[in-house]
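Asks: missing the sequence, but the structure's below:
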């Protein structure tokens, strides 16, 4: 049974990645390592924007949940095939990038 569905979109042109302060607020340590290893400006913006949209979508789907109130509480990684996943059981995420936008959908099951 579905507990919640969340969706979010991020305008990548609004992300300032000239310093790491925004990335450090949004990304966990593992996510930040992946971000730092991105080779191009575009790849970094898409990665950061996708994680930001994914975490916002997660919080919309989960609602108010005790102990989950920070971007650092949620981690979005990729499996060996490149598919994104959340570190929260019974959750599903889809991320997409197009031109200047990143979008995410999250479904939480009970």
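Replies: In hand now; what should we look at? Keep in mind that what you see is a predicted model, and the values were worked out from it rather than measured. Residues are numbered from 1 along each chain as shown.
Asks: hey, let's count contacts and neighbours off CA atoms from now on
Replies: OK.
Asks: which residues does residue 36 contact?
Replies: Contacts for residue 36 (Cα atoms under 8 Å, 6 or more residues apart in numbering) come out as residue 44.
Asks: okay, pairing it with this:
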């Protein structure tokens, strides 16, 4: 069963400007070590950071949080070996998901030269089982 949805879009240049201006403290406040490692391993790390930024905002919305209620690093988006992004919830985000009986969050990320976009769907255990 679908419990919540969220979407977000951001200009890649905005994320790039924030990283170049603020540096490591910006990256560490918003992204986990695994996300940073993934993004920095890319030819264009800024588009990957922007996609994850949009993804996290989409997940917050799917959980019913808007932009408050948990830390940015409570949501982690890591690509599986085949490339499909997967959402991991920690801390307050995991607690909220448990309270709302959310078993997982499905996510789609995309970007072009200018924008990154994400769509997230918070689903129940039945939906996860049907997907597998």
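Replies: Perfect, I can see it now. These figures come from a predicted structure and were not determined experimentally.
Asks: report the TM-score for the pair.
Replies: Overlay of the two chains. TM-score (TM-score structural alignment, normalised by the length of structure 1): 0.86; 104 aligned residues with a Cα RMSD of 1.5 Å.
Asks: tell me where structure 2 has helices.
Replies: Using DSSP state H, the helices of structure 2 run over residues 12-22, 24-30, 33-40, 45-62, 91-99, 125-131.
Asks: neighbouring contacts of the first one?
Replies: Outside of helix 12-22 of structure 2, the residues within contact range by Cα under 8 Å, 6+ apart are 26, 27, 46, 47, 49, 50, 113, 114, 115, 116.
Asks: what about the third one, neighbour count?
Replies: The one in question is residue 46 of structure 2. A total of 20 residues lie near residue 46 of structure 2 under the criterion other Cα atoms under 10 Å.
Asks: wait, doesn't it sit right on residue 27?
Replies: No: using Cα atoms under 8 Å, residue 46 of structure 2 is not in contact with residue 27; the gap is 10.9 Å.
Asks: and the helices of structure 2, which is most packed in?
Replies: helix 45-62 (a mean of 26; mean count of other Cα atoms under 10 Å).
Asks: what does that one correspond to over in structure 1?
Replies: Counting by TM-score structural alignment, helix 45-62 of structure 2 pairs with residues 44-61 of structure 1.
Asks: need the contact list for the spatially most central residue of structure 1.
Replies: Taking Cα atoms, centre = their mean, the centroid of structure 1 lies closest to residue 51, which sits 2.1 Å from it. Counting by Cα under 8 Å, 6+ apart, residue 51 of structure 1 makes contact with 26, 27, 76.
Asks: between the residues you listed, which is closest to residue 33 of structure 1?
Replies: Within the set of these, residue 27 lies nearest residue 33 of structure 1; the separation is 9.1 Å, counting by Cα to Cα.
Asks: any idea how far that closest one lies from residue 75 of structure 1?
Replies: Residue 27 of structure 1 sits 8 Å away from residue 75 of structure 1, going by Cα to Cα, to the nearest Å.
Asks: okay, the two: which has more neighbours?
Replies: Of the pair residue 27 of structure 1 and residue 75, residue 27 is the one with more neighbours under other Cα under 10 Å, namely 23 against 19.
Asks: so what corresponds to that one in structure 2?
Replies: Alignment note (TM-score structural alignment): residue 27 of structure 1 maps to residue 31 of structure 2.
Asks: any idea how far the nearest residue to that match once chain neighbours are set aside lies from residue 117 of structure 2?
Replies: Nearest residue to residue 31 of structure 2, sequence neighbours excluded (Cα to Cα, 6 or more residues apart in numbering): residue 73, at 5.5 Å. Distance, residue 73 of structure 2 to residue 117 of structure 2, using Cα to Cα: 19 Å.
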